[in-house]
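>>> next comes the sequence, and after it the predicted model I'd like to discuss.
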Amino acid sequence: MKWRDRLTALAIVAVWGFNFVVIKWGVSGIPPFLLGGLRFSAVVALAMFFVRRPAIPWRWLAMYGLSVGFFQFACLFTAIRVGMPPGLASIVQQSQALFTLLIALLWQKERFSGWQLAGLLIGGSGLWLIGGMGVADIPLLGFALTLLGAFAWALSNVVVRAIVRAGYQPDVMGMIVWSGLFPIAPFFLVAALIEADRIVWAEALTAKSLFSVGYLAVISTLFGYGQWSRLLSRHPANQVAPYALLVPFFAVLSSRLVFGERLSFWQLTGGTVLLFGLAINVLGPRLSALRRAAREGGGSAALGRE
C-alpha cells in the first residue's frame, strides 16, 4: 500500500473516531431518533442520485439497513444521550467482532479458527472487566445499549456474508447509500411517538447541532465509506481492515481533548484487553498465512539447493 493510501486510511479512522464526539454534540441538542432520521435523510438526499444501487434484492438491502442503520445507531445515539462516555462507547462497540463470530456460528454454522476462538475469549474477558468492574462509573443503561448497538452491527456483518454467499458482490458505497432508505421511516416514526414533546427547536437548530448532522452524513458516511470502499477496491481487505483497530484510539483521544473524558482503571484495562482480543481476531489469520508462506518458501529454497 502506497503512503498516500496509508494516509487516507488514517484520515478515515480519525474521522470515524471523532464521530463519537460529534454524536455527543448532536444528541445534546437533537433527540437520538430525530438525529438518526436526519442523518440518513441527508445521506440519501445527497448521494442516491450519484451512487448506483447495488445489484442485490431489496430484502437484503432492508435487512442490512435496518440492522446497521436503525438498530445500531438508535442504540448508540441513545446510549450517548443517557451518559455513555463517547470514548468508552467506541471501545465497547468493537465487541461487534465477537458478536459476529457468535451470530455466524448460530446462523450460518461457521466454525471458529484457533485465532478467532482466542480473540473471542480474550475480548470477552475485556468486555467482562468493563461491565463487571468498570460499569460503576458509567450508566448501566448506556453500557447495555452500546452492547446492543454492537450486536446490531455484528448482525449486519453476517447479513453481508449471507449476501455474498447468495452469489452477489455488493459495492460497499452502494450498500451504505441505498440501505439508508430503510432506517428513515422508523427513526422519524419513533421520534414522532416518543420525542415530539422533547424537541426544543432553539437547541436543535444551533450551529453545533447542524454541524453534527452534516458531519455524520457527509464526512463520516459519504467521505469515510466512500474512501474506504476505494481502498478496498485497490488493496486486499487484510491490508485495509487492520486500520479500523485505530478508531477507538482516535475516539478516546478526541473525547479526552474535547470533553476531558478519563477512563477508570478497570475501563482502561478492560478496553485494552478487548482491543487486544480484536487484534488477534483480525491479525491472527494474516500472521498464520505469512508463516505458512515463509515455511513453504524455505522449503522450496531447500529443494532448489538440493
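It's in. Numbers count the residues shown, from 1 in each chain.
>>> use CA for all of it now, contacts and neighbours both
Noted.
>>> how about G284, nearest residue that isn't a chain neighbour?
W115 (5.6 Å; C-alpha to C-alpha, 6 or more residues apart in numbering).
>>> that neighbour contacts P285, doesn't it?
Yes - with contact defined as C-alpha atoms under 8 Å, W115 counts as touching P285 (6.7 Å).
>>> still on that earlier bit, so what's the residue nearest to G284 up against?
By C-alpha atoms under 8 Å, 6 or more residues apart in numbering, W115 lies in contact with 280-281, 284-285.
>>> how many neighbours does V43 have?
Burial of V43 is recorded as 22 neighbouring residues (other C-alpha atoms under 10 Å).
>>> in three-state terms, how would the residue nearest to A241 when sequence neighbours are not counted be classified?
Of all residues not flanking A241 in the chain, V282 sits nearest, at 7.8 Å (C-alpha to C-alpha, 6+ apart). V282 carries the three-state label helix when classified by DSSP: H, G, I helix; E, B strand; the rest coil.
>>> in addition, the following structure is provided for comparison:
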Amino acid sequence: MPLIDVIQALAIVVAWGVNFVVIKWGVAGVPPLLLGALRFSLVAFPAVFFIKRPALPWRYLALYGLTVGVGQFGCLFTAIKLGMPAGLASVVLQSQAFFTLLFARVFLDERWQRSQLIGAALALLGLALIGAGKGGGMTALGFGLTIAGASSWAASNVVVRAMGRAGYRVAPLGLVIWSSLIPPIPFLLLSWQLEGGEQILAALRGFNPQSLFAVVYLAVVASMFGYGLWSRLLTRHAAGKVAPFSLLVPVVGLIASHLLLGESLSLAQMAGSGMLMAGLAASVFGGRLVSGWRALVASRA
C-alpha cells in the first residue's frame, strides 16, 4: 500500500477513535436520542442531492438505517450518557465482530473458522472481565447498552452481506448517506417519548458551540469523511489490507479519552480490553497465519 494511502487510513483511524470523545462532549449538552436525529439529518442533507442513490430496494436501506443508525448509535450515545466511559466504549463496541459471526451463522448459514472460534472465546472472556471490573464510572446499564450497540452494528453487517448475496454491489458512501434518511424520524419519536419535549426544547434553546461541534464532527468527519475515504481505500486495495487498520480505532479511543477526558481504566478493565483486542486480532489474522505456516512447512518438506 502506498504511503499516502497508509496516511489516509491512519487519518480515518484517528477520526473514528476521537469520535468517542466527541460523543461524550455531545451528550453533555444534547439528549442522546436527539443527538442521533441531528447527526443523521446532517449526514443525509444536503448530501442526498449530490450522491447517487444505491441501486437496491428501499427495504435494504431501511434495515441498514435502523440497525446501524437507530440501533448502534442510539444505544451507544445513550450508553455514554449513562456512564459508559468513552474509551472503554470504543473497545467494547469492537465485539460487533463476534456478534457478526453469530448472526451470519444463524441467518446466512456461514461457517466458522477455528481461529474465529478462538477469537470469540477470548473476546467473551474479555467482555466478562470488563463487565466485572470497577472503575472509570462505568455503569452496568451503560455497559449493557454498549453491548446492545455492538450487536446492532453486527446486524447491519449481516444486512450488507445479505445485499451482496442478493446480487447488489453498493458503494459504501452512497449506502451511508441514503440510509441516513431513515433514522431521524425514529430518533425524534423516541426522543420525544423517552427524553421528553421539555428536554428537547431546552437542548435546542441552549445549543452551544460544543454541541454544534459535536454534531458537525459526528456527521461530517466521522461519517462522511471517514466512510468516504474508507470506501476509496477499499476500491484501491484488497479488504484484507485495509480492514486491519480498524484494530487501531480502540487504541486511539483509549488514548484520546485519557488525554481529553481524563479517563482511566481499572486493572480488570485493562486486562479485559487487551483480551478482547487479542481475540479480534486472532479472528482477523489467525486464518492467514495458519495458512502461511502450513505453506511454509509444505515448502520445506
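Received the coordinates, thanks. Note that the structure is a prediction, hence the values are computed from the model and not measured.
>>> quick one on the thing from earlier: tabulate the contacts of W115 of the first structure (JSON lines), appending distance to S67 of the first structure and neighbour count.
JSON lines is the format used below for the contacts of W115 of the first structure (distance: C-alpha to C-alpha, whole Å; neighbours: other C-alpha atoms under 10 Å):
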{"residue": "I280", "distance to S67 of the first structure": "26", "neighbour count": "20"}
{"residue": "N281", "distance to S67 of the first structure": "23", "neighbour count": "24"}
{"residue": "G284", "distance to S67 of the first structure": "28", "neighbour count": "19"}
{"residue": "P285", "distance to S67 of the first structure": "27", "neighbour count": "16"}
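>>> so which of those is the closest to W58 of the first structure?
Closest approach between these and W58 of the first structure, by C-alpha to C-alpha: N281, at 31.5 Å.
>>> ignoring the adjacent residues along the chain, who's closest to whichever residue in the second structure pairs up with the closest one?
In the second structure, the residue matched to N281 of the first structure (TM-score structural alignment) is S283. For S283 of the second structure, ignoring the flanking residues on the chain, the nearest one in space by C-alpha to C-alpha, 6+ apart is Q116 at 4.3 Å.
>>> go on, P186 of the first structure?
Nearest non-adjacent residue to P186 of the first structure, counting by C-alpha to C-alpha, 6+ apart: F70, 7.3 Å away.
>>> which position in the second structure aligns with that neighbour?
Using TM-score structural alignment as the criterion, F70 of the first structure maps onto V70 of the second structure.
>>> my read: that match touches L189, true?
No - in this structure, V70 of the second structure is not within contact of L189 by C-alpha under 8 Å, at 11.3 Å.
>>> more crowded one of the two?
Taking other C-alpha under 10 Å, V70 of the second structure and L189 do not tie; V70 has more neighbours (26 against 15).
>>> and the gap between that one and I182 of the second structure?
9 Å (C-alpha to C-alpha, to the nearest Å).
>>> sec struct for the equivalent of L212 of the second structure over in the first structure, please.
Using TM-score structural alignment, the equivalent of L212 of the second structure in the first structure is L210. What three-state DSSP gives for L210 of the first structure is helix.
>>> OK, contacts around L210 of the first structure?
Here L210 of the first structure is in contact with 26, 204 (criterion: C-alpha under 8 Å, 6+ apart).
>>> any idea how far F187 of the first structure is from it?
18 Å.
>>> ok, A162 of the first structure next?
A162 of the first structure sits 26 Å away from F187 of the first structure, taking C-alpha to C-alpha as the criterion.
>>> these two: who's more crowded?
Between A162 of the first structure and F187, counted using other C-alpha under 10 Å, F187 has the larger neighbour count: 24 against 16.
>>> thought N238 of the first structure was touching R286?
Yes - here N238 of the first structure reaches R286: they are 7.1 Å apart, a contact under C-alpha under 8 Å.
>>> what about the aligned partner of P46 of the second structure in the first structure, helix or strand, and which?
Residue mapping for P46 of the second structure onto the first structure gives L46, with TM-score structural alignment as the criterion. For L46 of the first structure, the enclosing helix or strand under DSSP states H and E is helix 32-47.
>>> how far apart are that helix and its match in the second structure?
On superposition with the second structure, the mean distance recorded for helix 32-47 of the first structure (mean C-alpha distance after the TM-score superposition for the first structure) is 0.7 Å.
>>> helices or strands up against that helix?
Applying 3 or more C-alpha pairs under 8 Å, 6 or more residues apart in numbering; DSSP states H and E, one finds that helix 32-47 of the first structure makes contact with helix 72-81, helix 172-179, helix 181-190, helix 207-214.
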